[in-house]
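>>> quick one: sequence plus predicted model below, questions after.
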Amino acid sequence: MILEVIATCIEDALTAEANGADRLELITAITEGGLTPGIGLTRQAAKAVKIPVFVMVRPHSRSFVYSKNDILTMAEEIKAIAESGAAGVVIGALTPEGRIDERALEMLLPLTNGLQVTFHRAFDELEDQLAGLRTLGQYPQIKRVLTSAGPGSAMEAIPAMRRLVLESQGGSVSILAGSGLKPQGMKPFIEQTGVTELHFGSAVRFGSDSLSPIDPAALLALSDSLRSGG
């Protein structure tokens, strides 16, 4: 089981690594769903930890439909991240019709320069997620999709999550389940969905508050539980 944890600063990154995280999603503006962090933070985080650092590339929180200028901004961010020591980027873009914006992907993915790519929760606004997963599978740089299998909590979408996991099997894109996950409910969630990667944010922070620091005890208990199968 791969455990990915959101980090918003160097202290988060260090705490996450020390308490069982396998990978970081580095962001800023956590209350807006995550935006691109500064390149200084990105470089420092990549130096500070040994686990992979995946960096959010999202220029604003207005929508997942991006203008030409937005795409150019994202391109510059990806170029800088590719030279930062980070292991991956987290991107996503939709058309005004609510489909995956393949033109944006075709502009951005060639710039990743060996970075792994996660397609983020823009995926959850798709009407047909199985078709969307097949579309993403056409791009070898994209290794996973972060999804709650719908607009709500992942824990309320177990049948849909299971369908995505089954569709992904044998393909190049894995399912990273996230949004609304609770440490206490992981065993049945994993058993019922078959997911192999989990994404945690506020649930492993003090008071389950997204603006609070990561709670080392809560994260360690979660990571130990996942490793023991409990």
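Cool, the structure landed.

>>> every contact and neighbour count from this point should use C-alpha atoms.
Fine.

>>> so who does the residue nearest the centre of the chain touch?
By C-alpha atoms, centre = their mean, the chain has its centre lying nearest to residue 146, at 4.8 Å. Residue 146 sits next to 118-121, 123, 175-178, 199 when contact means C-alpha atoms under 8 Å, 6 or more residues apart in numbering.

>>> go ahead and build a ChimeraX selection from the buried members of those.
Of these, the buried ones can be selected in ChimeraX as follows, counting by 16 or more other C-alpha atoms under 10 Å:
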select :118,119,120,121,123,175,176,177,178,199
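
>>> for residue 101, give its distance to residue 156.
Residue 101 sits 27 Å away from residue 156, going by C-alpha to C-alpha, to the nearest Å.

>>> pull the contacting residues for the residue nearest to residue 155 when sequence neighbours are not counted.
Here the nearest residue to residue 155 in space, its sequence neighbours aside, is residue 181; by C-alpha to C-alpha, 6 or more residues apart in numbering that works out to 6.1 Å. Shown in contact with residue 181 (C-alpha under 8 Å, 6+ apart): 153-155, 199-200, 203.

>>> how far off centre is the top helix by length along the chain?
Of all segments of type helix in the chain, defined using DSSP state H, the longest is helix 68-82. Taking the mean of its C-alpha atoms, helix 68-82 sits 18 Å from the chain's own mean (C-alpha atoms, centre = their mean, to the nearest Å).

>>> ok, second structure coming up, stack it against the first:
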Amino acid sequence: MIAEVVVENSIEVREAQNMGADSLLLVRNLKEGGISPDLKTIGMCMDAARVPLSILVRPDNENYSYEEGRRRRTLKILELYWNHGIRNITFGAIHNTVMDWDLLEDAITHGFSVNINLAFDHTLDLTKNYLQLAMYPMVRQVTTRGKAETALSGQDEIRTLVHLDRPNLPLLAESTGLTPENLKPFLEHSGVHGVQFGLTARERSGKFNFLHLESCIGIMRKHARSQQAGNSVTPTRFRF
């Protein structure tokens, strides 16, 4: 059960870790949708991180359909990050109604480990795209709302993906719509492998909602322990 927290700087890296985050996603301008962070911030966050840290690769906060100019900018970011020792990225782009496999393979060819972001939800057939993503060993996880406005309303679709014949690629629910009150039944119904806490886990000021995050992570820990105690689910082999 992975609790991933989206962070913007090294202070938030430490705060998220103290709240029990299992992994972190570093972005810039989260309020506007998130774009690639600068190298100085990345370096400070990598120094502070004690858990897996992934860096967002996104040239701007436009949609996930990349025309040629955005593709070139994305490739430049990949090259820059690789040359500065970055190996774990979060990324996603679509072409027509499927994942942009060419751009994904460019990232993998560089040698990156790749987490797939909500671009996944903009594909036409989630099952087809999930199964194809699962064929790439360097793809580590997929974040989704089940092709819905909130993870709560998309929980049936998430459950379908989790219970496919090849559930070796972890699925994280993006936390929109999830609260300490509905998280436990959501986890039980969907069977999701983790939750990514982004903008909806923050105050209007942009700072972490500590009570919300600590409560949700605590619920996830209890849920994971109850699963282990009951031996009701075969453990997933996470690919970190």
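Sure thing, it's come through. Everything numeric in this text was worked out from a predicted model, so none of it was measured.

>>> show me which pair in the contacts of residue 146 of the first structure is furthest apart.
Put simply, by C-alpha to C-alpha the two of the contacts of residue 146 of the first structure set farthest apart are 123 and 199, 14.9 Å from each other.

>>> ok, residue 75 of the first structure - contacts?
Shown in contact with residue 75 of the first structure (C-alpha under 8 Å, 6+ apart): 107-108, 111.

>>> do that again at 10 Å, thanks
If you count contacts by C-alpha atoms under 10 Å, 6 or more residues apart in numbering, residue 75 of the first structure has them with 57, 69, 81, 104, 107-112.

>>> do the same with residue 228 of the first structure
Residue 228 of the first structure sits next to residue 222 when contact means C-alpha under 10 Å, 6+ apart.

>>> tell me how far it lies from residue 45 of the first structure.
Distance of residue 228 of the first structure to residue 45 of the first structure, given as C-alpha to C-alpha: 29 Å.

>>> also residue 13 of the first structure?
7 Å.

>>> which residues do these two both contact?
Overlap between the contact sets of residue 13 of the first structure and residue 45, as judged by C-alpha under 10 Å, 6+ apart, is given by 7, 24, 26, 53.

>>> for the residues you listed, give me JSON lines that also has distance to residue 61 of the first structure.
What follows is these, written out as JSON lines (distance: C-alpha to C-alpha, whole Å):
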{"residue": "7", "distance to residue 61 of the first structure": "18"}
{"residue": "24", "distance to residue 61 of the first structure": "21"}
{"residue": "26", "distance to residue 61 of the first structure": "16"}
{"residue": "53", "distance to residue 61 of the first structure": "22"}
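
>>> tell me the SS of the residue nearest to residue 155 of the first structure?
Of the three states, residue 181 of the first structure takes coil according to DSSP: H, G, I helix; E, B strand; the rest coil.

>>> swap in residue 175 of the first structure?
For residue 175 of the first structure, the secondary-structure state derived from three-state DSSP is strand.

>>> residue contacts, the aligned partner of it in the second structure?
With TM-score structural alignment as the criterion, the equivalent of residue 175 of the first structure in the second structure is residue 171. Residue 171 of the second structure makes contact with 1-2, 116, 130, 140-145, 158-159, 161-162, 191-196 under the criterion C-alpha under 10 Å, 6+ apart.

>>> now the one helix or strand residue 131 of the second structure maps to: which residue numbers in the first structure?
Assigned by DSSP states H and E, residue 131 of the second structure falls within helix 126-133. Alignment note (TM-score structural alignment): helix 126-133 of the second structure is matched to residues 129-136 of the first structure.

>>> before we move on, the earlier item: counterpart of the residue nearest to the centre of the first structure over in the second structure?
With TM-score structural alignment as the matching criterion, the partner of residue 146 of the first structure in the second structure is residue 143.

>>> how close does the nearest residue to its match once chain neighbours are set aside sit to residue 221 of the second structure?
Nearest residue to residue 143 of the second structure, sequence neighbours excluded (C-alpha to C-alpha, 6+ apart): residue 172, at 4.6 Å. Between residue 172 of the second structure and residue 221 of the second structure the distance, using C-alpha to C-alpha, works out to 15 Å.

>>> likewise for residue 191 of the second structure?
Summarising the geometry, the distance separating residue 191 of the second structure from residue 221 of the second structure, computed by C-alpha to C-alpha, is 14 Å.

>>> when those two are compared, which one has more neighbours?
Of the pair residue 191 of the second structure and residue 221, residue 191 is the one with more neighbours under other C-alpha atoms under 10 Å, namely 20 against 16.

>>> buried sites along the match of helix 126-133 of the second structure?
Applying a neighbour-count criterion of 16+ other C-alpha under 10 Å, the buried positions in stretch 129-136 of the first structure are 129-130, 133, 136.

>>> what do you get for stretch 205-219 of the first structure?
Neighbour count says stretch 205-219 of the first structure has 205-206, 208, 210, 213-216, 218-219 buried, by 16+ other C-alpha under 10 Å.

>>> got TSV for the residues you listed, with distance to residue 65 of the first structure and secondary structure too?
As requested, those are exported to TSV (distance: C-alpha to C-alpha, whole Å; DSSP: H, G, I helix; E, B strand; the rest coil):
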residue	distance to residue 65 of the first structure	secondary structure
205	30	strand
206	33	helix
208	30	helix
210	25	coil
213	31	coil
214	31	strand
215	34	coil
216	36	helix
218	36	helix
219	34	helix
